[in-house]
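J.: Predicted structure and sequence below. I'll ask about it afterward.
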Amino acid sequence: MDLRVFLGIVCVLSVKFTSSEAKWVEGNLQSNSDWEFLGRFCFVSSKGSFVYSFMYPVDYGTQEVLLYYDAPSQWDAVYKKNKNCTAKVSVLNPQNHQIIALNTSNTLTSRYSGCHFTQRDGQNWYNCTGSRTFRSMRERSWYIAVARCGKSNGNVAGLKLEYAMHMTNGEPDDKITFSADEFCQTNTGDAGVDGGMIAGIVVAILVVIVVIVVVIVVMRKKKSGGEHYETKEEDGRDERPEMTPNVVYITPASY
C-alpha cells in the first residue's frame, strides 16, 4: 500500500476518535466575589475562535472578561492564589487584547467589546456580543474569567453576568472542530475523566505509534534504495503579524 494512502487512512481514523463538537459554555452568574472562572478550552490550531454573548445590569459598573493562557505567569499565577482582583487582572497584557471591558466606551479594552445598552425589567443593561481569534504557535489551554475590580454604579456587590460562549478550533461557523481538550492538563479542579476520554487517548497514542513505525520502515527502505530525503526544521522565530483588533496574541517569550 502506498505510504500516502496509508497515512490518509490513519488520519481519518484519528479524526474519528478524537473529533468533538465545538464547546458551548453558558450560564447565569451571581456571585459575591469580584473574580470568577467561567470556562476553559484547548485551542490546537494556529487560529482558534471565541464567540460570546454577555449581558448584565449597568448598575454593576464595568465587568471585564479576562483571557488567560496556560503559562506560569498567567493562569498559574492567579488561580487559587491569594491575590486581590487588581493583581489577578494585572498579569494580562491589554495590548494583546486579553481584556474585554464590557461597556460602551472607546478605550483599548472596550473598543471592540460589541456592547450596547438595552432595557430589561425597567433597568438599563449592557448587551455585548462579539468574537475573538486566538493565535499561538502551539496548542494551549485558554481560561476565561470575569472580574469587576472597580466600584459599582449602584448599591450592588459582587458579579452578575448572563453569558454564552462558543469556542472552536478554526472558524466560528465550523460545524465540526477538533479539540485537544482531553489531552490538555487542566488546573481548574472541576474536570473529571470518563471512560470515553481514556479510550480516545489510548487510541490516539496507538495511532501515533503506528504512524511513526511505518514512516521509519519506509524511510529505511527508501534510503537503502539510494534515495535521499532532507528535512527542514523551523528556526523557532516568532513571525508575529501586526497587532490587529479582535485577535488575542501570546507574547513571544511565552511560546
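T.: Here it is on my side, so go on. Residues are numbered from 1 along each chain as shown.
J.: Going by C-alpha atoms from here, please, whenever you check contacts or count neighbours.
T.: Fine.
J.: For the helix or strand harbouring residue 16, buried residues please.
T.: Using DSSP states H and E, residue 16 maps to helix 3-18. Residues of helix 3-18 classed as buried: 10, 14, 17, 18 (neighbour count, 16 or more other CA atoms under 10 Å).
J.: Report the two of those separated the most.
T.: Greatest spacing in these, by CA to CA: 10 and 18 (12.1 Å).
J.: quick one: contacts of stretch 66-76?
T.: 89, 91-92, 98-100, 140-147, 254 (CA atoms under 8 Å, 6 or more residues apart in numbering).
J.: swap that for stretch 167-181, sorry
T.: Against stretch 167-181 from outside (CA under 8 Å, 6+ apart): 15, 18-24, 41-45, 47-51, 141, 166.
J.: Quick one: buried ones out of the residues you listed?
T.: Buried members of these, counted by 16+ other CA under 10 Å: 18, 20, 22-23, 41-45, 47-51, 141, 166.
J.: Now go through those residues and say which are in helices.
T.: In this view, the buried ones among the contacts of stretch 167-181 that belong to helices under DSSP state H are residue 18.
J.: of all the buried ones among the contacts of stretch 167-181, which two lie farthest apart?
T.: The widest separation within those (CA to CA) is 22.6 Å, between 18 and 51.
J.: what's near enough to touch the residue nearest to residue 63 when sequence neighbours are not counted?
T.: Excluding the flanking residues, the one nearest residue 63 by CA to CA, 6 or more residues apart in numbering is residue 148, at 4.6 Å. Applying CA under 8 Å, 6+ apart to residue 148 gives the contacts 34, 35, 61, 62, 63, 64, 85, 158, 159.
J.: Use this one as the comparison:
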Amino acid sequence: MKSIIISSYLPMMACILLSLMTATESKRFVGVYSQYTDWGFLTRFTFLAEHGWIRYQLIYPQEYCCENLLFYYDEPHQWPAAYKTNLNCSQKEALLDKNSGQIVPLNPLFLGSGCIRDTINGVKVFKCTFARRFRAARARWWYIAISNCNRNPKNPLYMEYNINMTNGYLDWNKEFSADEFGENEVDGNTLTLPTRIDQDKNRLKSSSYLSPRILETDVAFFICFLVLSIASIVVAVILKNRQLFHSTYKYFMAALFLQTFGVMFSVIHYGVYAQNGIGVEFLRLFGRLLLAASDLVFLLMVILLAKGYTVVRGRISPGGLVKIAVLMTLYVIAYIALYIYEARFFDPGEVLYLYESPAGIGLIALRIIAWFWFLYANFITLKDYADKRVFYSWFIVLYTIWFLVIPVLVLCAHFWISKWARARVVNGIEFAITFYAYGLFLILTWPTRANSTFPFHIRTTQIGVLSEDERSDNFGGRAYAVDGDQGKPCNRDLTDMFAAKPTAGSVIKGNIPS
C-alpha cells in the first residue's frame, strides 16, 4: 500500500517539472518586448554598491521614436510607487532623476545612449549598444523598464533586447546577482573602488568583500549530504544483517539520495551559470523536482514514525493508511498547484523570492498543517506506548524544530533581513535545517548499544504478522535487540511465536530472540 502511495506521486511530480519549464532565472536576458502600452517592465537585478555593470544592445524601429530606458531602485518612492499603480507614464518617469542617469533617451541625439541609425532587413532602426556602471550607497535591487509617453496609439511599445547584468570583474562571481552572494560592509559603509577597471580587478582579487554566494553554499551542502548518504549506507548494511532494515529507514535513504542528487544538479547549473549567466535550466528545474520529492518522502517517513510504524507497530491499519494516503496526496496536489502558480503567475516585479509569493505562503501553510498532524500522531502513539517515551519525546522536540524553522525564518526575513539578501539567507538556512533533519535521524538510528534512543526492535521478519494494537513490550522492550552472533542475522524459527487464537486475525504474543 505504501509503495503504491509513493509510486502514484511520480506522475504528479513530473507535472511540477513540466510546469516549471517556462521559468528562468538567467541574468542574461534576450528577447522581444511588444505591448500596446506606454510603459513596460523588462527585468531586475541586485547590483553591488560600486561594482554593478549593465551591458545592453537594444533595437527598435525609428518610426516608434522615441523610447527611453528607465532604472528604478527599491526605495518606496521609486519602484513600489511606479509598478502597478495608477500613475501615468509621465508621472512614472517623473519619479526618476535624469541627471543621475536613471532615464536614458534611446536615440542618437543623446550621446550617453550609444544609439546609432541602422537598417536591418529593410527596416530603419535605432541600435543602441552601451555599458553603464551602477553606483549606490549599498547593494540594492534595480528594476529596468522602457517607456514612450508620446507613443502613437497605433504602434506598440516595442524593443528587441540583449541585456547582460554583472557584478564585479571576477569570472567566478560576476554573473550572479548580489542577492545570490551578498556584500560585506566596513564601518557601516560599502567599500569604494578605484575608477580604472584594471585597478578594480586587483582590488577585488585581494578583497574579501564578497560573502558566500548560492554556488558555494550548494557545493558545501552537497559534500555534507554526500557524506550523510555514505554513512546511511553503512548503517543500512548493519541494520540488514540484524533484520532491522525497515521500510521507514528505506524511505529515509530514498529522501536523502533525492536531496543529494537535487543539490548536485543545482551545483552543476550554478557552475555553468557562473561562466555564461544562463546555466543549464533543465538541470536546475530537475534539481528542484528532486528536492521537492525528497521533502515529500521525508515527510511521509516522519508521519509513519509518528504513527509508530516499525517502532511500536508491525503495520498500520487500513484506515490509518488511507488517512496517510489522503494527507500525502493533498500535499502533493498542493505542491503541484503552488509550483504551477510560481511558473505561470510569478511576477518578478513584485516578488523577490518564492516565500513572498502566494505560492510560498501556501507552502508555509502546508508545513504548519503537517506539523499539527505530526504532533497529533505522536501524542496518540505516546499515550498508547509509554515504553517508547524516550525516543518519542526527543522525536517530537527535535522535529518540531524542523517543521517550524522555515516559517519562523520567513517571518523574520520579512521584518529584519534586507530585501536583496533574503533569497540567499533563506536558501542557506533551508539546506542547513534539511541537513539537521537528516543528520539527526541518522544519529537516532545509529545501531550501537550506547544509543538509548534507537527506535527499532521489531524485526523485519515480524512486519506484516503483527496487529496494529500489539505493544512493543511484547518484543522485549529493548532499545536495541542484538543477536548473539554479533551482527549476524538470527536464524531461529519465528513461526512458533505466532499461533492463531479462536478469533480470526489475532496472534499470540511473543519475544524477539536475543
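T.: Great, that's in hand. Everything numeric in this text was worked out from a predicted model, so none of it was measured.
J.: In structure 2, what range does stretch 125-143 of structure 1 match?
T.: Using TM-score structural alignment, stretch 125-143 of structure 1 lines up with residues 125-143 of structure 2.
J.: quick one: the matching stretch to chain centroid distance?
T.: 29 Å (CA atoms, centre = their mean, to the nearest Å).
J.: Buried residues in that stretch, which are they?
T.: Result for stretch 125-143 of structure 2 [16+ other CA under 10 Å]: buried residues 125-129, 134-135, 138-143.
J.: next one: stretch 95-109 of structure 2
T.: For stretch 95-109 of structure 2, by 16+ other CA under 10 Å, it's 96, 102, 103, 104, 105, 106, 107.
J.: What's the match for the third one in structure 1?
T.: Applying TM-score structural alignment, one finds that residue 103 of structure 2 aligns to residue 99 in structure 1.
J.: Run a quick neighbour tally on the nearest residue to that match once chain neighbours are set aside.
T.: The shortest distance from residue 99 of structure 1 to any non-neighbouring residue, by CA to CA, 6+ apart, is to residue 66 (4.9 Å). Neighbourhood size, residue 66 of structure 1 [other CA atoms under 10 Å]: 23.
J.: does the aligned partner of residue 66 of structure 1 in structure 2 sit in a helix, a strand or a coil?
T.: Residue 66 of structure 1 maps onto residue 70 in structure 2, with residues paired by TM-score structural alignment. Following DSSP: H, G, I helix; E, B strand; the rest coil, residue 70 of structure 2 is assigned to strand.
J.: just to revisit the earlier point, most surrounded residue in the contacts of residue 148 of structure 1?
T.: The most crowded member of the contacts of residue 148 of structure 1, judged by other CA under 10 Å, is residue 63 (26 neighbours).
J.: what's near enough to touch that one?
T.: Per CA under 8 Å, 6+ apart, neighbours of residue 63 of structure 1: 101, 102, 103, 146, 147, 148, 149, 159.
J.: got the contact list for residue 64 of structure 2?
T.: By CA under 8 Å, 6+ apart, the neighbours of residue 64 of structure 2 are 151, 152, 155, 156, 157, 158.
J.: Mind putting those residues into CSV with secondary structure and distance to residue 276 of structure 2?
T.: Formatted as CSV, the contacts of residue 64 of structure 2 follow (DSSP: H, G, I helix; E, B strand; the rest coil; distance: CA to CA, whole Å):
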residue, secondary structure, distance to residue 276 of structure 2
151, coil, 35
152, coil, 38
155, coil, 35
156, coil, 32
157, strand, 29
158, strand, 27
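J.: And the furthest pair within these?
T.: 152 and 158, at 11.7 Å, using CA to CA across these.
J.: Those two: who's more crowded?
T.: Each of residue 152 of structure 2 and residue 158 has its neighbours counted (other CA under 10 Å); residue 158 has more, 22 against 15.
J.: Could you find the closest non-adjacent residue to that one?
T.: Leaving out its chain neighbours, the residue that sits closest to residue 158 of structure 2 by CA to CA, 6+ apart is residue 34, at 4.4 Å.
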